[in-house]
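[1] here you go, sequence then predicted model.
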Amino acid sequence: MSISQTASRNGDRASVVSNGDDLSIATSNSGGSGGDHGELRYLATSTAAGGSAFAAERHDSVRSLGSASEEDENDASKWTEDQVLDYFKNVCIGDVMSNYLKDFSEHYAQYSANHDKAIEYLKLVRESSSRLNLRSDATRDAHQKLLLTLERAEKDTRVRRLRLESFLLSPVQRVMRYPLLLEALLKYTPEDHPDHEDVALALSIAGSVATEVDRKSEELVNRQRLAELQSTFDWAHLLGGVQLKLDTFTKLVGQRKFVRKGPLRKASSGKHLYAILFNDFMMITVSDRRGGVWCYEPYRLPIQTYDLLARDPTKDQFELVNLKNSEVLQLRADTPAEASDWVKDIMKTANHCYDVMCEALTAGIQVSKVKSVISQEAREKILQGGKPAVLSKRY
């Protein structure tokens, strides 16, 4: 990312203009006309993902200097570095950056949430080019037109042989670069400089915006996943056909969140299953492809996570314990790593939900029809291999 800064000779007001990959910070004299003008362009090198933090001192940032007007007795193109620094020593951009960053949160969150879906769609379009005959006429035509457009655009020398995916990633990375840029700017701004306080404020806002974008983006992605799953469950075979709304706010753990999903098999018979874990319950289903779309029918009723334990990850197998009905289901994942990840995610979710339920019951708060849960001591014994048929602890 480069920053272009243009200032009038006598002015110190700044404005920010976003221009592609450049953030232009222009300063101008609001009072007067006919003043002498010079231009300073400096490059602030930001970090690549996971790279080293950028460090660009103000006095090392000069890249080019425009010429002053003919009336100026001092030729700006021949200025020394000290003259340039003196010329711009009172230029301030911190307040401009603060105002510029305040509008980022909502737009960047929406974009970040949709970014992964866009990448997945482009991948689907590119991979389907060799088998377009398997798709409907409308889909085939749309994919073919998009492919031709992409191929034509990617041959343009201006894109430097980069794919659209690379450009779609830039806005996602950009919001994370601003804190690094402002941190470096603050580092090389003296405390007695008039811009020091405003740059510090802009840095604080940039950090808050990045955090808020992450939070909102995660929320949007979660809601998208819940909506997708909502349409793939075969509710006719679940709870007498009564639909369970996935995207909802639960009394126990707040907003329902998707945790993970994936194929599993019964260790005894090899029957193919598909498990879906949320923060408040888990579904064990059988999957079926209908009309090109995967649908899921329940293999077991939903298991509340506070009634759930996962234990004994051995190679690619683990046991799923339903404390409510004392059922132990032996499952097999595709790899030992996946089995271990399932156990970790199930136990993390189950422990949190169990703790929240215990706190609610202890406080006399009614969050469901449940009036008791198994004791922590009993849970520990079961995790060590004990039988799940144990007494519950009442509150």
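    It's in.
[2] from now on I want contacts and neighbour counts done on CA atoms only, so please keep to that.
    Noted.
[3] can you pull out the helices in the chain?
    Assigned helices in the chain, in chain order: 81-87, 94-101, 104-127, 137-154, 164-187, 196-230, 336-362, 376-383 (criterion: DSSP state H).
[4] between those helices, which gets nearest to Ser287?
    Counting by CA to CA, Ser287 lies closest to helix 196-230 out of the helices of the chain; the figure is 12.1 Å.
[5] give the buried residues for the closest one.
    The neighbour-count check on helix 196-230 (16 or more other CA atoms under 10 Å) flags 196-203, 205-210, 212-214, 216-224, 226, 229-230 as buried.
[6] Ser166: how many residues sit nearby?
    11 (other CA atoms under 10 Å).
[7] what do you get for the one 5 residues further on?
    The criterion is other CA under 10 Å. On that basis, Pro171 has 16 neighbouring residues.
[8] for it, list the residues it contacts.
    The contact partners of Pro171, taken as CA atoms under 8 Å, 6 or more residues apart in numbering, are Tyr108.
[9] just Ile303 next, same as before
    Ile303 makes contact with Phe281, Met282, Met283, Asn322 under the criterion CA under 8 Å, 6+ apart.
[10] okay, now the one to match up with it:
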Amino acid sequence: QIFGNIEEIYHLHLTIAEQLDRALNEDACIGSVFLANATELLRVYQPYTKFYDKTIQAIHSLEKSNSRFYAYLKICEHKSELGKQHLADLMIRPIQRLPSVLLLLERLLKYTPTTYADHQQLTNAIDKLREVAKKLNEERGKTEKHLSLFSIVNSIDNCPVCFH
């Protein structure tokens, strides 16, 4: 499946957005919202991040082998609601989301006085999200190494035996 668990990622972000709205309306700590969701962010992002490269390869392969899929992508690329972007460009968005959130939280922390209750919560949330991002990057690196190894093994298995 090309889209993996993107719907699950989307729903988690909707939940986080709702929690942020409530936090703002109740003068609660924004950092606590991200702290509360860090484990879930790791859980839902792991499979998506892990197989992102394979997903992009599958999209490009389908584009080349299936003319209807290619035509459909070209139609979609011209739609303004998709930002006139290729599907592969849109698929990177979830992977870019966590670093973007981290940058926003770091900027928010910069302008949050140390006397505010949210200052420590933001600091903790940033640390936790950095940890999540690091784990996702490590996991992606492991997957890339495994896929590379499988590719090498497969090429050896398919190597023709030549006797002279």
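    Nice, thanks for sending it over. Remember, it's a predicted structure, so these values are computed and weren't measured experimentally.
[11] most neighbours out of the contacts of Ile303 of structure 1, which is it?
    Met282 (24 neighbours).
[12] aligned partner of that residue in structure 2?
    Matched to structure 2 by TM-score structural alignment, Met282 of structure 1 sits unpaired.
[13] correct me if wrong: Met282 of structure 1 contacts Leu309.
    No - contact between Met282 of structure 1 and Leu309 fails when scored by CA atoms under 8 Å: they sit 11.0 Å apart.
[14] overlap of the contact sets of those two?
    Counting by CA under 8 Å, 6+ apart, nothing touches both Met282 of structure 1 and Leu309.
[15] quick one: map Leu129 of structure 2 onto structure 1.
    In structure 1, the residue paired with Leu129 of structure 2 is Ala206, using TM-score structural alignment.
[16] ditto for Gln85 of structure 2
    Under the alignment by TM-score structural alignment, Gln85 of structure 2 pairs with Leu162 in structure 1.
[17] tally up the residues packed near its match, please.
    Burial measure for Leu162 of structure 1: 14 neighbouring residues, criterion other CA under 10 Å.
[18] distance of the closest residue to it other than its chain neighbours relative to Tyr354 of structure 1?
    If the residues on either side of it in the chain are set aside, Leu162 of structure 1 comes closest to Glu154, at 6.5 Å by CA to CA, 6 or more residues apart in numbering. Separation of Glu154 of structure 1 from Tyr354 of structure 1 (CA to CA, to the nearest Å) stands at 53 Å.
[19] surely Leu168 of structure 1 and Asn114 touch.
    No - with contact defined as CA under 8 Å, Leu168 of structure 1 does not reach Asn114; the gap is 10.3 Å.
[20] once you drop chain neighbours, what's closest to the most centrally placed residue in structure 2?
    The residue lying closest to the centre of structure 2 (CA atoms, centre = their mean) is Ile95, at 2.6 Å. Distances taken as CA to CA, 6+ apart place Thr49 nearest to Ile95 of structure 2, at 6.6 Å, with adjacent residues excluded.
[21] burial measure for that neighbour, as a count.
    Neighbour count for Thr49 of structure 2, taken as other CA under 10 Å: 22.
[22] quick check: the aligned residue for it in structure 1?
    Aligned partner of Thr49 of structure 2 by TM-score structural alignment: Ser112.
[23] tally of neighbours for the residue found closest to Asp234 of structure 1 once you drop the neighbours it is linked to in the chain?
    Spatial nearest neighbour of Asp234 of structure 1, excluding adjacent residues (CA to CA, 6+ apart): Glu297 at 5.2 Å. Glu297 of structure 1 is flanked by 20 other residues according to other CA under 10 Å.
[24] you'd agree Glu297 of structure 1 is up against Val286?
    Yes - under the criterion of CA under 8 Å, Glu297 of structure 1 is in contact with Val286, at a separation of 5.4 Å.
[25] could you tell me the end-to-end distance of stretch 71-86 of structure 2?
    12 Å.
[26] tell me how far it lies from the chain's centre.
    Mean-position distance between stretch 71-86 of structure 2 and its chain equals 21 Å (CA atoms, centre = their mean, to the nearest Å).
[27] check which residues of it are buried.
    Leu73, Lys74, Cys76, Glu77, Gln85.
[28] which of these sits closest to Leu12 of structure 2?
    Nearest to Leu12 of structure 2 among the buried residues of stretch 71-86 of structure 2, counting by CA to CA, is Gln85 at 23.8 Å.
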